[in-house]
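**Q** Need a 3D model of the sequence below.
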Amino acid sequence: MSAVLTRIVSSRLFWPIVMLLVLVTINVIAFPGFLTITVKDGHLFGSVIDILRNGAPTLIIAVGMTLVIATRGIDLSVGAVAAISGAVACSIILSSPDPGSVGTVVVAVAVALVIALVLGLWNGFLVSVIGIQPIIATLILMTAGRGVAMLITEGQILTVNSPPFKALGSGFLLGLPVAVVIGTVIFAIAALLTRRTALGMLIESVGINPEASRQAGVRARGLLFSVYTFCAFSAGIAGLILTANQTAADANNTGLFIELDAILAVVIGGTSLAGGRYSLAGTLVGALVIQTLVTTVYTVGIPPIVTMVFKAAVVTAVCLLQSPATNAAFGRLRTRLTARAGKGITAS
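**A** Got it, this is the predicted structure:
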């Protein structure tokens, strides 16, 4: 029994799940109907559904960020890519003679995602071919991306009236919000490709030791291109969801600071920023913790101006509980308890 308990506590998912349960408990105490889910017109509604829908963009980006961080990299440009994606889609829809047409929306979404892919290739080129440090390479696009989005929107907030486009952010599919369905599909595809094939192991090997991986025949350059492109593609999808939910492209605020939330979700989930082993399941829990935390701020009545401080405190607590020093302390405590139990059995 003690061995099972030790294995559970030592899991990278233990403390994030504990923190998530604590946040849910706080919400249930403050609002007893928090876990209630109702069905209206065949669609699911409730606080839990709102958390899933609002947290979907963060999860989608965090999935791509997880693979980037696993290669010992980082992508600070995802927020700018999201803004560019939304700006491109809205500008195409507004310039169309039939903004409410499904065909127009399909073209707008396709063009936006192609541009996101190009931006991901640019990041991959700077990192894998030119050899620029990932934080600097993506900082370039992070800085310039908002300016590019402003140029596309001409400094204006582009408001669109297109029901098919709005459905991406606030529509429903099979009773669930479309954003949740898209997030689930992205997560499932990433999990299948990296855990059911050798791709995940190759990504981890590049993150652990790039030089040894190269000498072993791993095509590190191609992998870096792939993960940065996928991360930008994920950011493009998230940007479309955010923009569709607002029915407007705001170059200044769409995806603002979402790169930080994505990185926090990855770190909370137990993936090391030093590269190597990663956990997509942990990233999922981390994204839920981040969004539940934001919801808790409003449910409990904490002033929104201190949201960032509250978020930092929770993230710090989770990281401290996951730290090697804390694990070592728990290990010593388990050893003492086991020794005392052994003495008790001997004495009896």
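**Q** From here on, just use CA atoms for contacts and neighbour counts.
**A** Noted.
**Q** Help me confirm that L44 is found in a strand?
**A** Yes. Residue state for L44 (DSSP: H, G, I helix; E, B strand; the rest coil) corresponds to a strand.
**Q** Can you tell me how far it is from I37?
**A** Counting by CA to CA, to the nearest Å, the gap from L44 to I37 is 7 Å.
**Q** do the same with V109
**A** From V109 to I37 the distance is 31 Å (CA to CA).
**Q** Now the most centrally placed residue in the chain. Nearest residue, chain neighbours left out?
**A** By CA atoms, centre = their mean, the chain has its centre lying nearest to A62, at 2.2 Å. Leaving aside its chain neighbours, A62 sits nearest to A262 (4.4 Å; criterion: CA to CA, 6 or more residues apart in numbering).
**Q** how about the strands in the stretch 51-200 of the chain?
**A** Shown for the stretch 51-200 of the chain, the strands assigned by DSSP state E, counting those that start in this stretch span residues 158-159, 172-173, 176-177.
**Q** Single out the most deeply packed of those.
**A** Highest mean neighbour count of the strands of the stretch 51-200 of the chain: strand 176-177, a mean of 20 (counted as mean count of other CA atoms under 10 Å).
**Q** so the residue nearest to the centre of the chain makes contact with V267?
**A** No. A62 is beyond contact range of V267, at 9.9 Å (criterion: CA atoms under 8 Å).
**Q** quick one more, to check against the first:
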Amino acid sequence: MKTIYKHHLFWPLCVLAALMLFNFIYSPDFFSITLQNGHLYGSLIDILNFGAPLILVAIGMTLVVATRGIDLSVGSIVAISGAISCLSISKASDQNMLSLILLSVLMSVGLSLILGIWNGVLVSAVGIQPIIATLILMVAGRGIAQLITGGQIITVTSEKYSYIGSGSLATLPFSIFVVATVLLIAALLTRKTALGMFIESVGCNPVASLMSGIRAHSVIISVYMFCGLCAGIAGLLLSSNVSSADGNNAGLWYELDAILAVVIGGTSLNGGRFYLLGTVVGALIIQTLTTTIYMIGVPPEITLVVKAFVVLMVCLVQSPAFRSAIALRWKTRHYPGEKEISRHVS
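**A** Below you'll find the model as predicted:
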């Protein structure tokens, strides 16, 4: 039992279960799932579907954070990716051509990889602090997305493109399979090869890892490239789900939600050991919290305040120092003489 209590997934799963229980008490049909026209519908399905882009971004952010870095540009990359794909599709006379959809997806993914490499080069080769290096693209990238869209919302009518974000496969949203594929690839690369050990080594001590023969610069560029790829795919999911691209609002604040998901999942911002499954649970907590806030009718003007307060409580519950302080305070209050007795005995 003590081992389970100390597991990095224990508290995140407890928080997720508490949110689910609250939703069930507030709305008894929260767990109901129906099958209509070969598609599953329900609140749980919506959480997985709408949370898929955030999970993707958070997976990429996990590896960046493990190297003691940060990527503030993921929201802008999400917007650029969606803008490029929708723009290229909207220019065609026949928007349902499969070759056009594939070309648009490849363009978005390719540009996202380039932007990720750009961040990695600034951090590893140029030596700029990660928060500053990625802040550059965070600001410039949002402007680039608006230039691509011309400051307008680009809409598309392609059914094949909308399938990426709103289609179903085996009665489940297709986005779930996209996330599962990316998560599986990331897990295999980091847990079944030496790459995961290299990432943790660079995060713990980049100088020592370099002295031991690990190409720290290549590792850092690789994780930022992967993070850009995840953000680019997330942009495709978001834009295809609504069949439009909004350079101003698409992916807005995704970088902050992704960082919160990583921290809630147990990965330290100081770098080192990382937990992909913990990040997925953290992203699900954030998405479930968002769904809960909308369901209970919290006014929009205080939604972010409520969200921030709950996330703060989650982080405090996860903190060993905070839990120890609470336990010590409770113990001192209920057994005031125990501390004095221990002092005399010692």
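**Q** Overlay the chains and give the TM-score.
**A** In this superposition the chains share a TM-score of 0.93, using TM-score structural alignment, normalised by the length of the second structure; 334 aligned residues with a CA RMSD of 1.8 Å.
**Q** which stretch among the strands of the stretch 51-200 of the first structure comes nearest S96 of the first structure?
**A** Of all the strands of the stretch 51-200 of the first structure, strand 158-159 sits nearest to S96 of the first structure, with 13.5 Å by CA to CA.
**Q** what's the mean gap between the closest one and the aligned bit of the second structure?
**A** Comparing strand 158-159 of the first structure with its match in the second structure after superposition yields a mean distance of 0.7 Å (mean CA distance after the TM-score superposition for the first structure).
**Q** what's the matching range in the second structure for that strand?
**A** The aligned range for strand 158-159 of the first structure in the second structure is 154-155, by TM-score structural alignment.
**Q** repeat for stretch 126-136 of the first structure
**A** The aligned range for stretch 126-136 of the first structure is 122-132, by TM-score structural alignment.
**Q** So what would you say the end-to-end distance of the matching stretch is?
**A** 9 Å.
**Q** re the thing from before, mind listing what the residue nearest to the centre of the first structure touches?
**A** Residues in contact with A62 of the first structure (CA atoms under 8 Å, 6 or more residues apart in numbering) are 262-263, 265-266, 283, 287.
**Q** Looking at the second structure, which of the residues you listed hold up?
**A** On the basis of both residues aligned by TM-score structural alignment, their matches' CA atoms under 8 Å, what survives of these in the second structure is 262-263, 265-266, 283, 287.
**Q** tell me which element the alignment partner in the first structure of V305 of the second structure falls in.
**A** Following TM-score structural alignment, the counterpart assigned to V305 of the second structure within the first structure is V309. Secondary structure assignment for V309 of the first structure, by DSSP states H and E: helix 307-322.
**Q** Kindly report the same for V206 of the first structure.
**A** Here V206 of the first structure is assigned to helix 199-208, by DSSP H and E.
**Q** ok so, going back, just send the strands of the stretch 51-200 of the first structure back as JSON lines, with distance to I130 of the first structure too.
**A** What follows is these, written out as JSON lines (distance: least, CA to CA, whole Å):
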{"stretch": "strand 158-159", "distance to I130 of the first structure": "36"}
{"stretch": "strand 172-173", "distance to I130 of the first structure": "43"}
{"stretch": "strand 176-177", "distance to I130 of the first structure": "41"}
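**Q** can you pull out the helices in the stretch 51-200 of the first structure?
**A** 78-95, 102-124, 134-153, 163-170, 178-195, 199-208 (DSSP state H, counting those that start in this stretch).
**Q** Deepest in the core, which of those helices is it.
**A** Mean neighbours per residue, mean count of other CA under 10 Å, is largest over these for helix 78-95, with a mean of 28.
**Q** still on that earlier bit, of the kept ones among the contacts of A62 of the first structure, buried ones?
**A** 262-263, 265-266, 283, 287 (16 or more other CA atoms under 10 Å).
**Q** Reformat these as TSV; add secondary structure.
**A** Formatted as TSV, those follow (three-state DSSP):
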residue	secondary structure
A262	helix
I263	helix
A265	helix
V266	helix
T283	helix
A287	helix
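**Q** Return the closest of the residues you listed with respect to L20 of the first structure.
**A** The nearest member of these to L20 of the first structure, counting by CA to CA, is A287 at 10.1 Å.
**Q** Just tell me what the closest one corresponds to in the second structure.
**A** Using TM-score structural alignment as the criterion, A287 of the first structure maps onto A283 of the second structure.
**Q** any idea how far I136 of the second structure is from that match?
**A** Relative to I136 of the second structure, A283 of the second structure is positioned 25 Å away (CA to CA).
**Q** now do S124 of the second structure
**A** 15 Å.
**Q** Next: I70 of the second structure.
**A** I70 of the second structure sits 13 Å away from I136 of the second structure when distances are taken as CA to CA.
**Q** Could you give me the buried positions within stretch 242-257 of the first structure?
**A** Going by 16+ other CA under 10 Å, stretch 242-257 of the first structure has these buried residues: 242-252, 254-256.
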